[in-house]
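Student: Sequence isn't available, so here's the structure alone:
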């Protein structure tokens, strides 16, 4: 009587991909690998001639040892990565086990895969520290360790990843300082958000960077001058940290920067660029939830491409400059982008609402002036909705010059 069983679908898919990754001309006729047949369930019948459940094959046989890609994304696997068969695949270039249930430490033996160009370990439950040995993978171009429970600091050996183009380590429990990564001349994408990284930002960054995302950490100090020289940088997100002092002028006349997010820090002032930002490439700026004081920076509305600006929940005072209102209601002709999003709520702005804003229609732009010290800002104006203006007592307590 035959024994019946059923192979887990994820195992079948993994083995299919393993076989498909082998160069057909390298498979020896009659070998174990050549006999793998997926037209039926490999565990369909114990006594069938087609039974190959478990594939009792030596993984170093001719053909299988030359597998170049293993992709098990969302295959439902669990367990430890250290006992997996790809440790015996010296020609492996791509290993992706993202979106599974692997746990335990990341094995240091992955460093033996010297030809690896892409390593994806995202969205598992790996813990422990990143093995320093990974820094020896000089051919690695993409490294995904995000959304795990990895702890400890980023190894300084990462400077050996000289071919690395993309590094994603966000949403872990990584601590310590971000090491100097200036030797990674090809790195264009860095995401280390949602960790416990502390200390100061490195004095040097790879000059090839296009995006830096380090939001929601514990980084302190100031923004280093080295960011001025990243001529390809388009996105900088350092929100939800402990950065202080001034927002430096060079971010507002940077040759390539398009999105600047510095919200939820402790900046106290904004430096004005010498060209007043007229050469800026910035499209979106978010400086909300800081300690910014003084009058609203007059140069921000002069930026030709800036269409989204948030200065909410700071300590700005004074009257709203006319150029803020004019940029909001302008048609966008002449290559100058209007403010499609202007958020100034939660400050100590006083005086009347600039005249041009009174003609603004709700569907033309997103504007908020709520929770300030403005006179005559009734709720019938959509941009006054969301919160009442502060009381006169509170406004005068903050600044006696507020009428």
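Tutor: Great, that's in hand. Bear in mind the structure is a predicted one, so any value in this text is a computation, not a measurement. Numbering: from 1, shown residues only.
Student: rest of the way, CA atoms for contacts and neighbours
Tutor: Noted.
Student: Contacts for the helix or strand residue 11 falls within, please.
Tutor: Using DSSP states H and E, residue 11 sits in helix 9-20. Identification of contacts with helix 9-20 by CA atoms under 8 Å, 6 or more residues apart in numbering yields 33, 38, 64, 67, 69-72, 75-77.
Student: Out of those, which sit inside strands?
Tutor: Secondary structure from DSSP state E places 69-71 of the contacts of helix 9-20 in strands.
Student: Closest one of those to residue 221?
Tutor: residue 71 (41.3 Å; CA to CA).
Student: Of the contacts of helix 9-20, grab the buried ones for PyMOL.
Tutor: The buried subset of these, as determined by 16 or more other CA atoms under 10 Å, is captured in PyMOL by this line:
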select buried, resi 33+64+67+69+70+71+72+75+76+77
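Student: now the contacts of helix 9-20 as a markdown table including distance to residue 18?
Tutor: As requested, these are exported to a markdown table (distance: CA to CA, whole Å):
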| residue | distance to residue 18 |
| --- | --- |
| 33 | 10 |
| 38 | 12 |
| 64 | 8 |
| 67 | 7 |
| 69 | 7 |
| 70 | 6 |
| 71 | 8 |
| 72 | 10 |
| 75 | 13 |
| 76 | 16 |
| 77 | 15 |
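Student: Kindly tell me how buried residue 85 is, as a neighbour count.
Tutor: 10 (other CA atoms under 10 Å).
Student: Same check on residue 83?
Tutor: Residue 83 has 9 neighbouring residues, counting by other CA under 10 Å.
Student: got it, and residue 173?
Tutor: The burial count for residue 173: 21, using other CA under 10 Å.
Student: mind checking the SS state of residue 394?
Tutor: helix (DSSP: H, G, I helix; E, B strand; the rest coil).
Student: same question, residue 205
Tutor: The three-state label given to residue 205 by three-state DSSP is coil.
Student: quick one: residue 221 from residue 373, how far?
Tutor: For residue 221, the distance to residue 373 (CA to CA, to the nearest Å) stands at 32 Å.
Student: higher neighbour count, these two?
Tutor: Legend: neighbour count by other CA under 10 Å for residue 221 and residue 373, higher for residue 373 (29 against 15).
Student: Can you tell me the closest non-neighbouring residue to that one?
Tutor: residue 350 (4.6 Å; CA to CA, 6 or more residues apart in numbering).
Student: My guess is the one you found contacts residue 315. True?
Tutor: No: using CA atoms under 8 Å, residue 350 is not in contact with residue 315; the gap is 11.9 Å.
Student: Was I right to think residue 113 contacts residue 89?
Tutor: Yes: counting by CA under 8 Å, residue 113 touches residue 89, with 7.4 Å between them.
Student: Second structure for comparison follows:
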């Protein structure tokens, strides 16, 4: 029998002292053969010529065992210019040869022309910690088998516009994935309240990326989000939260990007958001915020904010001059509001402002 990799894997693009196992190279070649629509340049190193598969494009091996532990082959298909619209190729299903790579820890097939349902057999990859199937064209129910993949640290199923979570629902799928640090499900139909979504992940104490824009999540926003004290990227845009922005978000001291665009947010902008020490991107555009823009205090002038989008709201009053003391600001959009003045030209001297 094949010897499993050690607990601590030593990864390499191919060690000189180890040739990858024949069953691994044959599985990879079979998988390549199933990708009928890839461009001629892609995976050109994958050949039946006895070459070490640990040196092949997108392949990483454990150099103690020869097993493939990472397969990262994204964006392989020919661009649109090669196909007239009437002859655009259909996506393909994931070939069963993939599941012969039993010691995979990282799998990235993003931006490929796949289709159908996400395979239930992914659960056979029991060592998997990182899975990226974003932008692939998958549809239908996310299989309940994914709930058994308890080693997952990073999961990205975003921008597969036909995916949904009903049976199982979000809670049933994610409650046991306690090691998750990065979760992206943008445009997956979750159809659940934000509180229920947040509580389902309450055991994922190390969650850093929480991106669920356009997921049919309902409000209101409440303190349940504050479970995630390690969060650095939060995107709940294009949902129907229909509430004010909770000031508790200002306790998320590690957050670098906060995106609540077009989520039916109302009320005032909490001034404390500008005191978040690591915040670089703040996007509150396309909502129903109806207060003035906060006047920043002296302690907030050293903010690391580089992108600020407050466009498309109902903000009133004048533009506080303190806003232009944000010395790292590169992008500022205040358009389509009810402000009483334009941005004075004297303020266009911020060193990084585009």
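Tutor: Good, I have the coordinates. None of these values were measured; they are calculated from a predicted model.
Student: Got a TM-score for the two of them?
Tutor: With the length set by TM-score structural alignment, normalised by the length of structure 2, the two chains reach a TM-score of 0.67; 287 aligned residues with a CA RMSD of 3.9 Å.
Student: Give the residue from residue 113 and residue 89 of structure 1 that has the larger number of neighbours.
Tutor: It is residue 113, of residue 113 of structure 1 and residue 89, that has more neighbours when counted by other CA under 10 Å, with 23 against 20.
Student: what stretch of structure 1 does stretch 176-186 of structure 2 fall on?
Tutor: Using TM-score structural alignment, stretch 176-186 of structure 2 corresponds to residues 160-170 of structure 1.
Student: Break down structure 1 into its helices, ranges please.
Tutor: Secondary structure of structure 1 by DSSP state H: the helices cover 9-20, 322-329, 392-398.
Student: Not counting residues beside it along the chain, what's closest to the aligned partner of residue 306 of structure 1 in structure 2?
Tutor: Under the alignment defined by TM-score structural alignment, residue 306 of structure 1 is paired with residue 329 of structure 2. Leaving aside its sequence neighbours, residue 329 of structure 2 sits nearest to residue 306 (CA to CA, 6+ apart; 4.0 Å).
Student: for residue 328 of structure 2, same thing?
Tutor: Of all residues not flanking residue 328 of structure 2 in the chain, residue 306 sits nearest, at 5.3 Å (CA to CA, 6+ apart).
Student: aligned partner of that neighbour in structure 1?
Tutor: Checking TM-score structural alignment: residue 306 of structure 2 goes with residue 283.
Student: Is its match in contact with residue 310, as I believe?
Tutor: No: under the criterion of CA under 8 Å, residue 283 of structure 1 makes no contact with residue 310, lying 11.8 Å away.
Student: hey, what's in contact with both of these two?
Tutor: When contacts are counted by CA under 8 Å, 6+ apart, the set common to residue 283 of structure 1 and residue 310 is empty.
Student: Which residues are in contact with the closest residue to residue 205 of structure 1 other than its chain neighbours?
Tutor: Excluding the flanking residues, the one nearest residue 205 of structure 1 by CA to CA, 6+ apart is residue 182, at 4.9 Å. The contact partners of residue 182 of structure 1, by CA under 8 Å, 6+ apart, come to 159, 204-207.
Student: count of residues packed around the match of residue 306 of structure 1?
Tutor: Using other CA under 10 Å, residue 329 of structure 2 has 22 neighbouring residues.
Student: Could you report the separation of it from residue 323 of structure 2?
Tutor: Taking CA to CA as the measure, residue 329 of structure 2 falls 9 Å from residue 323 of structure 2.
Student: now residue 273 of structure 2
Tutor: For residue 273 of structure 2, the distance to residue 323 of structure 2 equals 13 Å [CA to CA].
Student: Residue 127 of structure 2 now?
Tutor: 49 Å.
Student: got it, and residue 282 of structure 2?
Tutor: For residue 282 of structure 2, the distance to residue 323 of structure 2 equals 13 Å [CA to CA].
Student: do residue 255 of structure 2 as well
Tutor: 20 Å.
Student: Residue 117 of structure 1 -> structure 2?
Tutor: In structure 2, the residue paired with residue 117 of structure 1 according to TM-score structural alignment is residue 129.
Student: Who are the contact partners of its match?
Tutor: For residue 129 of structure 2, the contact set (CA under 8 Å, 6+ apart) comprises 105-106, 151-154.
Student: List which of those residues are still in contact in structure 1.
Tutor: With both residues aligned by TM-score structural alignment, their matches' CA atoms under 8 Å, the contacts of those that structure 1 also has are 105-106, 151-154.
Student: CSV please, covering these and showing neighbour count.
Tutor: Formatted as CSV, these follow (neighbours: other CA atoms under 10 Å):
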residue, neighbour count
105, 21
106, 21
151, 17
152, 24
153, 20
154, 20
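Student: Distance to residue 165 of structure 2 added to the residues you listed, as TSV?
Tutor: Below are these laid out as TSV (distance: CA to CA, whole Å):
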residue	distance to residue 165 of structure 2
105	25
106	23
151	21
152	18
153	20
154	18
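Student: From those residues, pick the one nearest residue 139 of structure 2.
Tutor: For those, the residue nearest residue 139 of structure 2 by CA to CA is residue 154; the value is 20.2 Å.
Student: Could you report the separation of the closest one from residue 211 of structure 2?
Tutor: Noted for residue 154 of structure 2: a distance of 12 Å to residue 211 of structure 2, by CA to CA.
Student: Common neighbours of these two, please.
Tutor: Joint contacts of residue 154 of structure 2 and residue 211 (CA under 8 Å, 6+ apart) are residue 183.
Student: okay, how far is it across stretch 272-285 of structure 2, tip to tip?
Tutor: Terminal residues of stretch 272-285 of structure 2 lie 18 Å apart, using CA to CA.
Student: circling back: tell me how many other residues surround the residue nearest to residue 328 of structure 2.
Tutor: Applying other CA under 10 Å, we find 18 other residues in the vicinity of residue 306 of structure 2.
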